[in-house]
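In: how does the following fold in three dimensions:
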Amino acid sequence: MPTKKLALLGVLIALCVVGRIAFASIPNVQPVTAIIIICSFWMGPVTGLILAAGSTVATNMVLGSGTWTITQIIAWSVIGLMSGLIGKWFQKTPVVILAIYAGLCGLLYGFVMSLERLVVGKLFWPYYLAGIPFDVNHAIGNVIFFMVLFPVLSRLLKERAAYMIQ
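Out: Sure thing, here's the model as predicted:
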């Protein structure tokens, strides 16, 4: 991996960490998912995977980690991979459609996080249903963060993505 791309990933991970910590007091509202979607869209699925794992590990060092850390890595990695593939195949997708997609990713994230209950032998459906209001917060936050961050990050990443393609 080129040094410039590695440095850019480090800055993007730091942006995710700062954003997640800054909004930690609002349940499930944080810019990490939107940043992963935007960066993966312009830089590819592998970048999304690295950004998802790096952001999760780095933020959980501050906010606390546990069994949910693995599930967070999986959820954000899936979102990063999907977003990277959308960017490769459908780069002309309208921003409004991508914002709706970002909202749906908030709901997907909550569902994947709830799957941990199946693994540890707890009740899945009560846990998932109780978490729906938090998932809706995540979805709404994703749409807002996406609409705010997409123009800024796209301008920065679109130019760099051309010479940093996987």
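In: use CA for all of it now, contacts and neighbours both
Out: Noted.
In: can you show me the helices along the protein?
Out: Ranges of helices in the chain, per DSSP state H, are 3-22, 32-43, 45-63, 68-89, 95-114, 116-119, 124-130, 132-161.
In: return the most buried member of these.
Out: helix 32-43 (a mean of 28; mean count of other C-alpha atoms under 10 Å).
In: what helices or strands is that one leaning on?
Out: Under the contact criterion of 3 or more C-alpha pairs under 8 Å, 6 or more residues apart in numbering; DSSP states H and E, helix 32-43 touches helix 3-22, helix 45-63, helix 68-89, helix 95-114, helix 132-161.
In: next, the structure of the following sequence, for comparison with the previous one:
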Amino acid sequence: MSYKNSKMRAKDIALIGLLSATITGGKLALSFIPNVEIVTLLFIIYANVFGIKRTFLVSLIFTTTEIFIYGFSTWLIVYYFVWPLLVVLSGTLGKKVKSEYGFAILGGIYGLGFGAFFAVAESFFYGWAYGITYWVRGLPFDIIHGVSNFILILILFKPLQKVISHQGKRIILD
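Out: Okay, here's the model as predicted:
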């Protein structure tokens, strides 16, 4: 029986917990720099190395962990949507895109559009005028987010993917 068709094993559960912790730790480590994060990079790599199913679960655990750290608010709804969406896009594109440039473009666009996702959610709670104001006011941060995602992915994608893929395959197949 192939591993892909088998049920989740204890190793998978431990791996998902470890990957969730690395994303949370990575976000916290860079939290002193506004809108510069490695969450996007790690989700893209994890989706391509460990698959959409496992990484989708990682995104849900990461978001739930964020609630414990930052509290409950309207941003939560967006996080439960935006990170799983990135996982699905990354895992799907990973079969077609083999270059770090394609993933850097995805990360850059994702960072640029991040505020727009939140603006839509905020509009449901506080009205469209507030949502548009929220988005426009955050554009400088979205630009920083998009550019930093692009640069980080361009520089770190290949070396991190190589290490994570090598070590990850050993964990999965053992």
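In: picking that back up, save the helices and strands packed on helix 32-43 of structure 1 as a markdown table, and put in distance to Ile36 of structure 1 too.
Out: Below are those laid out as a markdown table (distance: least, C-alpha to C-alpha, whole Å):
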| stretch | distance to Ile36 of structure 1 |
| --- | --- |
| helix 3-22 | 8 |
| helix 45-63 | 6 |
| helix 68-89 | 6 |
| helix 95-114 | 10 |
| helix 132-161 | 10 |
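In: quick one: which of those helices is nearest Ala34 of structure 1?
Out: With C-alpha to C-alpha as the criterion, Ala34 of structure 1 lies closest to helix 132-161 of these, at 5.1 Å.
In: tell me the angle that closest one makes with helix 95-114.
Out: In terms of direction (axes from the mean of the first three to the mean of the last three C-alpha atoms, to 10 degrees), helix 132-161 of structure 1 departs from helix 95-114 by 120 degrees.
In: check contacts around the residue lying closest to Phe117 of structure 2 once chain neighbours are set aside.
Out: In space, and not counting its chain neighbours, Phe117 of structure 2 is closest to Val78: 6.7 Å by C-alpha to C-alpha, 6 or more residues apart in numbering. Counting by C-alpha atoms under 8 Å, 6 or more residues apart in numbering, Val78 of structure 2 touches 117-118, 121.
In: in structure 1, which residue range corresponds to stretch 56-75 of structure 2?
Out: Counting by TM-score structural alignment, stretch 56-75 of structure 2 lines up with residues 49-68 of structure 1.
In: residues contacting the spatially most central residue of structure 1?
Out: In structure 1, the C-alpha nearest the mean C-alpha coordinate belongs to Thr33, at 2.5 Å (C-alpha atoms, centre = their mean). Applying C-alpha under 8 Å, 6+ apart to Thr33 of structure 1 gives the contacts 76, 79, 102, 105-106, 142.
In: for Phe146 of structure 1, same thing?
Out: Contacts of Phe146 of structure 1 (C-alpha under 8 Å, 6+ apart): 31, 34-35, 38, 99, 102.
In: ok, of those residues, which one's closest to Gly54 of structure 1?
Out: Ile35 (12.7 Å).
In: so what's the nearest residue to the closest one once chain neighbours are set aside up against?
Out: Closest residue to Ile35 of structure 1 apart from its sequence neighbours, by C-alpha to C-alpha, 6+ apart: Cys16 at 7.0 Å. Going by C-alpha under 8 Å, 6+ apart, Cys16 of structure 1 touches 31-32, 35, 55, 59.
In: what's the distance between Cys16 of structure 1 and Ile165 of structure 1?
Out: In this view, Cys16 of structure 1 and Ile165 of structure 1 are 22 Å apart by C-alpha to C-alpha, to the nearest Å.
In: equivalent analysis for Ser40 of structure 1, please.
Out: 11 Å.
In: that older thread, which of the contacts of Phe146 of structure 1 are retained in structure 2?
Out: Contacts conserved in structure 2 for the contacts of Phe146 of structure 1, using both residues aligned by TM-score structural alignment, their matches' C-alpha atoms under 8 Å: 34, 99, 102.
In: which residue in structure 1 aligns with Gly91 of structure 2?
Out: In structure 1, Gly91 of structure 2 lands on Gly84 (TM-score structural alignment).
In: wait, that match sits on Phe41?
Out: Yes. Proximity of Gly84 of structure 1 to Phe41 meets the contact threshold set by C-alpha atoms under 8 Å, at 4.5 Å.
In: in space, what's closest to the residue mapped onto Phe141 of structure 2 from structure 1 - neighbours in sequence excluded?
Out: Using TM-score structural alignment as the criterion, Phe141 of structure 2 maps onto Phe134 of structure 1. Leaving out its chain neighbours, the residue that sits closest to Phe134 of structure 1 by C-alpha to C-alpha, 6+ apart is Asn28, at 5.8 Å.
In: alright, calling it a day.
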